[in-house]
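**Student:** Provide a 3D model corresponding to the input given below.
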Amino acid sequence: MTRPDPLNARLIDVELDDTIGRSTPDVEHERAVAIFDLIEENSFRPVGDTGEGPYRLKLSLVEARLVFAISRENGEAVVTHILSLTPFRRIVKDYYMICESYYDAIRSATPSHIEAIDMGRRGLHDEGSQTLKERLAGKIEMDFGTARRLFTLVCVLHWRG
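**Tutor:** Okay, the predicted model is just below:
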């Protein structure tokens, strides 16, 4: 079996459905940056897709679930996956708490204290990224960097400002 062309196993567009809701201008900016970073560099392919990418991803929220609606570049539907956000609640909550500590520390803490907090922040981000990758295993093939950028977007979706 031939491997898909890596130039086609990627996202070219990420859209947030109206179910996500809108927030403050600062939060909207963070969401736009997260989407830009994800599109800029990613490796993404629905498992078992016999067609060709690149892909478009539309994210929406239904109750406590994140809906991944994946289509081709021309808009043809490929697959929809629904992912419970429950496994991410603790990680996202802890991630926000440590981010707040980090931003507070930047103002007055020693460089070594800031570095220690940042290491913890990166560790939680890695944990969330790995959880996302595991929850999507068998559904979407992606590298760890793409999982990290997607987890950033999941976090920003929760941020209300």
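
**Student:** from now on I want contacts and neighbour counts done on CA atoms only, so please keep to that.
**Tutor:** Noted.

**Student:** what's the neighbour count on Thr152?
**Tutor:** 22 (other C-alpha atoms under 10 Å).

**Student:** assumed it was part of a helix.
**Tutor:** Yes. With DSSP: H, G, I helix; E, B strand; the rest coil as the criterion, Thr152 is assigned to a helix.

**Student:** which neighbouring elements make contact with the longest helix along the chain?
**Tutor:** The residue-count maximum for a helix in the chain (DSSP state H) belongs to helix 111-135. Contacts defined by 3 or more C-alpha pairs under 8 Å, 6 or more residues apart in numbering; DSSP states H and E place helix 111-135 against helix 89-108, helix 144-158.

**Student:** list the buried residues of the first one.
**Tutor:** Along helix 89-108, the positions that meet the burial threshold by neighbour count (16 or more other C-alpha atoms under 10 Å) are Ile91, Val92, Tyr95, Tyr96, Ile98, Cys99, Tyr102, Ala105.

**Student:** please generate a structure for the following sequence too, so the two can be compared:
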Amino acid sequence: MGERNSGNARLIDVELDETVGRAAPDIEHERAVAIFDLVEENRFHPVGDEAGGPYRLKISLVDARLVLNVTRESGEAVVTHILSLTPFRRIVKDYFLICESYYQAIRSATPSQIEAIDMGRRGLHNEGSQTLMDRLAGKIDVDFDTARRLFTLVCVLHWRG
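**Tutor:** Next comes the predicted model:
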């Protein structure tokens, strides 16, 4: 338990495998920002790993599944978890729709309309983050803010431009 609360229960690097594929430059920028934000501040500890981190995370997509390959700073393998993306499909689709509405509203809507749409957008993002935390429960210990940053990255993996 002490390890989870120490400065070593964190990610120091996140890499997207070539299976994720490349996207348009603006989407690649969003991916880079999402990775930067995640590495900048996170709590990440594979359950049962007594040796501790810090950790590196390599994300890949295999057969519509999210593969999270966790290694130590040295490159030594810790664990690999495979998560189905099915529980995220509706949330990600709805999130993209509301983000599109939000960006349209910024151009012409009243501040109260923009605020209402933004509240909905944040609510969906929170729902996706909680779903991710639930899917990682018993596998990887993350706090809610880290789950939010990881969910942002899951969303950016779906953007095709």
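
**Student:** thinking again about what came up before, quick one: distance of the longest helix of the first structure to the chain centre.
**Tutor:** The chain centroid and the centroid of helix 111-135 of the first structure are separated by 14 Å under C-alpha atoms, centre = their mean, to the nearest Å.

**Student:** one step back: quick one: which of the buried residues of helix 89-108 of the first structure is nearest to Gly138 of the first structure?
**Tutor:** Of all the buried residues of helix 89-108 of the first structure, Gly138 of the first structure sits closest to Ile91, with 22.3 Å by C-alpha to C-alpha.

**Student:** can you pull the contacts of that closest one?
**Tutor:** Leu124, Glu127, Gly128 (C-alpha atoms under 8 Å, 6 or more residues apart in numbering).

**Student:** tell me the most packed of those residues, by neighbour count.
**Tutor:** Going by other C-alpha under 10 Å, Gly128 tops those with 26 neighbours.

**Student:** pull up the gap between it and Arg148 of the first structure, please.
**Tutor:** Distance, Gly128 of the first structure to Arg148 of the first structure, using C-alpha to C-alpha, to the nearest Å: 8 Å.

**Student:** please apply the same query to Gly138 of the first structure.
**Tutor:** As for Gly138 of the first structure, its distance to Arg148 of the first structure is 18 Å (criterion: C-alpha to C-alpha).

**Student:** picking up where we left off before, reformat the contacts of Ile91 of the first structure as JSON lines; add distance to Ala116 of the first structure.
**Tutor:** Formatted as JSON lines, the contacts of Ile91 of the first structure follow (distance: C-alpha to C-alpha, whole Å):
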{"residue": "Leu124", "distance to Ala116 of the first structure": "13"}
{"residue": "Glu127", "distance to Ala116 of the first structure": "17"}
{"residue": "Gly128", "distance to Ala116 of the first structure": "19"}
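
**Student:** all set, thanks.
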